[in-house]
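Student: With the sequence up front, the predicted model follows.
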Amino acid sequence: MEKKKKYIGHFISFIKLLIPSLVLLFIIRGFILIPVPIDGSSMEKNLSQGDMILMEKYTSIKRFDVIVFQLPDGEIYVKRVIGLPGDSIRYEDDQLYVNGEKTAEPFLKNNKSKQYDTNPYTTNFELSDLINQDILEEDSYFVLGDNRRMSKDSRSFGAVESKYIIGKAVFVYYPLKHIKFIN
């Protein structure tokens, strides 16, 4: 009888820990860190088809952050922020210019080193050619995939309004060989 009471006491203690843990897990998974699958090759070599990432909703978006957004057509995209509200963006001879200044893109190093032809990795463009504006509007972001030759991004669908941004990608958790923080 004493042994049975001991087991019941352990079981009740376990339940007292389990319920708050599950509630906390539900809150974190549902509202803070949300899993998102990578579908497609537009972010290759940094994110791969089939990777599972964690996205968080509550930090501000900065240049070169990887964001998750859903356009009005219902498609969910994962792309890198190149232009912030108020920026002018252009590419010339495979070089990014933000507000007229050369801007390095170190996250493209692996992608560019694998290219053996003479074509530019990112084709020339000016923001005004793509969205008929010289600078991005107050709530608009210009996004590109890291795999520039194979990405459907702001060059085809225009700037992304902040109301369509779901969150910022922060961590790859699956497959295990790809585990890393997303910078």
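Tutor: Arrived safely, thanks for sending. Quantities reported herein were computed from a predicted structural model and do not represent experimental measurements.
Student: can we go C-alpha only for contacts and neighbour counts from here?
Tutor: Fine.
Student: name the element residue 130 belongs to?
Tutor: Residue 130 is part of helix 127-131, with elements assigned from DSSP states H and E.
Student: cool, and residue 97?
Tutor: When secondary structure is defined using DSSP H and E, the element that contains residue 97 is strand 95-98.
Student: In the strand ranked longest in the chain, which residues are buried?
Tutor: Within the chain, and with DSSP state E defining each element, the longest strand by residue count is strand 165-174. Within strand 165-174, the residues that qualify as buried are 165-173, counting by 16 or more other C-alpha atoms under 10 Å.
Student: Quick check: of the residues you listed, which lies closest to residue 8?
Tutor: Proximity of these to residue 8 (C-alpha to C-alpha) peaks at residue 173, which lies at 37.0 Å.
Student: Please name the nearest non-neighbouring residue to the closest one.
Tutor: Once flanking residues are discounted, residue 173 sits nearest to residue 179: 4.9 Å by C-alpha to C-alpha, 6 or more residues apart in numbering.
Student: so what's the one you found up against?
Tutor: By C-alpha atoms under 8 Å, 6 or more residues apart in numbering, the contact set of residue 179 is 171-173.
Student: Could you do residue 39 as well?
Tutor: The contact partners of residue 39, by C-alpha under 8 Å, 6+ apart, come to 49-50.
Student: Next one: it relative to residue 52, how far apart?
Tutor: The spacing between residue 39 and residue 52, counted by C-alpha to C-alpha, to the nearest Å, is 9 Å.
Student: And residue 99, by the same measure?
Tutor: As defined by C-alpha to C-alpha, residue 99 lies at a distance of 34 Å from residue 52.
Student: put this beside the first:
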Amino acid sequence: MEEKIQGKQKNEFVEWIKAIAFALLVAFLIKQFLFTPVLVNGASMEPALEDHDRVIVNRIGPKFKSIDRFDVVVINNVIIQNEEKNIIKRIIGLPGDKIEYKDDQLYINGEKYSEPYLDQYKKELKDPGSLTYDFTLEQDLNETTVPEGYYFVLGDNRRVSNDSRNPEIGFIPKEKIMGTTSIICWPIEHIDLRFN
């Protein structure tokens, strides 16, 4: 009788171990291939994202649909000052686009585009200067258009953002884009399901 009880306890223990191992495997696979939490480091995406916010990255979406203009993306392994980092930026230029900024206004292929996500920042400027300095792709990167298979990205906090305007970063190849993000999951007071 005692052997039956011990055998039952052993079987129960084995079943628990299997269930825990399966749950850990599922959690690992979800994190690796579907949704990954990422820590925001720095102020380059303010006011949409603040330093130390945690966002959820949709890794699977970009594999099945195109990356759209103005999506916020996490980019893997960007080398900045000889250091490899993941960065969060907004897609501004798609392959084949001609990008220009003039008088704080975005022009894509000669057409004016509004950027409502910058309105708050522009209102809060304490000086008469512009949020985004004037530039063209040719000036900054010696290209007239965004090359095929690449994207041009900017941080929302244009005065401090280290982004595609910097030749060290330049155009971002599609394979370096980990995924898109539109969910802030931490801290509690910043939780937002659509911050764009």
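Tutor: Looks like it came in fine. Since the model is a prediction, treat every value here as computed from it, not as a measurement.
Student: Just the TM-score for the two chains, thanks.
Tutor: Put the two chains on top of each other and the TM-score (TM-score structural alignment, normalised by the length of structure 1) is 0.87; 180 aligned residues with a C-alpha RMSD of 2.3 Å.
Student: Residue 99 and residue 52 of structure 1 - which one has more neighbours?
Tutor: Per other C-alpha atoms under 10 Å, whichever of residue 99 of structure 1 and residue 52 has more neighbours is residue 52, with 21 against 15.
Student: what are the ranges of the strands in structure 1?
Tutor: Secondary structure of structure 1 by DSSP E: the strands cover 33-37, 52-56, 66-70, 76-83, 89-92, 95-98, 101-103, 125-126, 140-144, 160-161, 165-174, 180-181.
Student: what's the most buried one of those?
Tutor: Using mean count of other C-alpha atoms under 10 Å, the stretch among those with the largest mean neighbour count is strand 140-144, at a mean of 24.
Student: with structure 2 superposed, average distance for that one?
Tutor: Once the two structures are superposed, the average separation between strand 140-144 of structure 1 and the matching residues of structure 2 is 0.8 Å (mean C-alpha distance after the TM-score superposition for structure 1).
Student: I would like the residues contacting that strand, please.
Tutor: For strand 140-144 of structure 1, using C-alpha under 8 Å, 6+ apart, the contacting residues are 79-85, 136, 151-155, 158-162.
Student: let's see 6 Å
Tutor: Residues external to strand 140-144 of structure 1 that are found in contact with it (C-alpha atoms under 6 Å, 6 or more residues apart in numbering): 79-85, 153-154, 159-162.
Student: do stretch 63-71 of structure 1 as well
Tutor: Contact partners of stretch 63-71 of structure 1, identified using C-alpha under 6 Å, 6+ apart, comprise 76-82, 164-169.
Student: same deal with stretch 16-35 of structure 1?
Tutor: 53-56.
Student: and which of these is nearest to residue 12 of structure 1?
Tutor: Nearest to residue 12 of structure 1, judged by C-alpha to C-alpha, of those is residue 54 at 33.0 Å.
Student: burial measure for the residue nearest to residue 72 of structure 1 when sequence neighbours are not counted, as a count.
Tutor: Using C-alpha to C-alpha, 6+ apart and skipping the chain neighbours, the partner closest in space to residue 72 of structure 1 is residue 164 (7.9 Å). By other C-alpha under 10 Å, 14 other residues sit near residue 164 of structure 1.
Student: What's the match for residue 164 of structure 1 in structure 2?
Tutor: In the superposition onto structure 2, residue 164 of structure 1 corresponds to residue 176 when matched by TM-score structural alignment.
Student: I'd say that match and residue 85 touch.
Tutor: No. Applying C-alpha atoms under 6 Å, one finds residue 176 of structure 2 not in contact with residue 85, separated by 11.4 Å.
Student: So which elements touch the longest strand of structure 1?
Tutor: strand 52-56, strand 66-70, strand 180-181 (3 or more C-alpha pairs under 6 Å, 6 or more residues apart in numbering; DSSP states H and E).
Student: Next, format those as JSON lines and append distance to residue 124 of structure 1.
Tutor: Supplementary listing: these in JSON lines, determined by distance: least, C-alpha to C-alpha, whole Å:
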{"stretch": "strand 52-56", "distance to residue 124 of structure 1": "31"}
{"stretch": "strand 66-70", "distance to residue 124 of structure 1": "22"}
{"stretch": "strand 180-181", "distance to residue 124 of structure 1": "31"}
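Student: what's the distance between residue 44 of structure 1 and residue 144 of structure 1?
Tutor: In this structure, residue 44 of structure 1 and residue 144 of structure 1 are 12 Å apart, going by C-alpha to C-alpha.
Student: now the strands of structure 1 in CSV, with distance to residue 15 of structure 1?
Tutor: Conversion of those to CSV gives the following (distance: least, C-alpha to C-alpha, whole Å):
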stretch, distance to residue 15 of structure 1
strand 33-37, 25
strand 52-56, 28
strand 66-70, 36
strand 76-83, 38
strand 89-92, 56
strand 95-98, 55
strand 101-103, 54
strand 125-126, 60
strand 140-144, 46
strand 160-161, 45
strand 165-174, 28
strand 180-181, 33
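Student: Great, nothing more from me.
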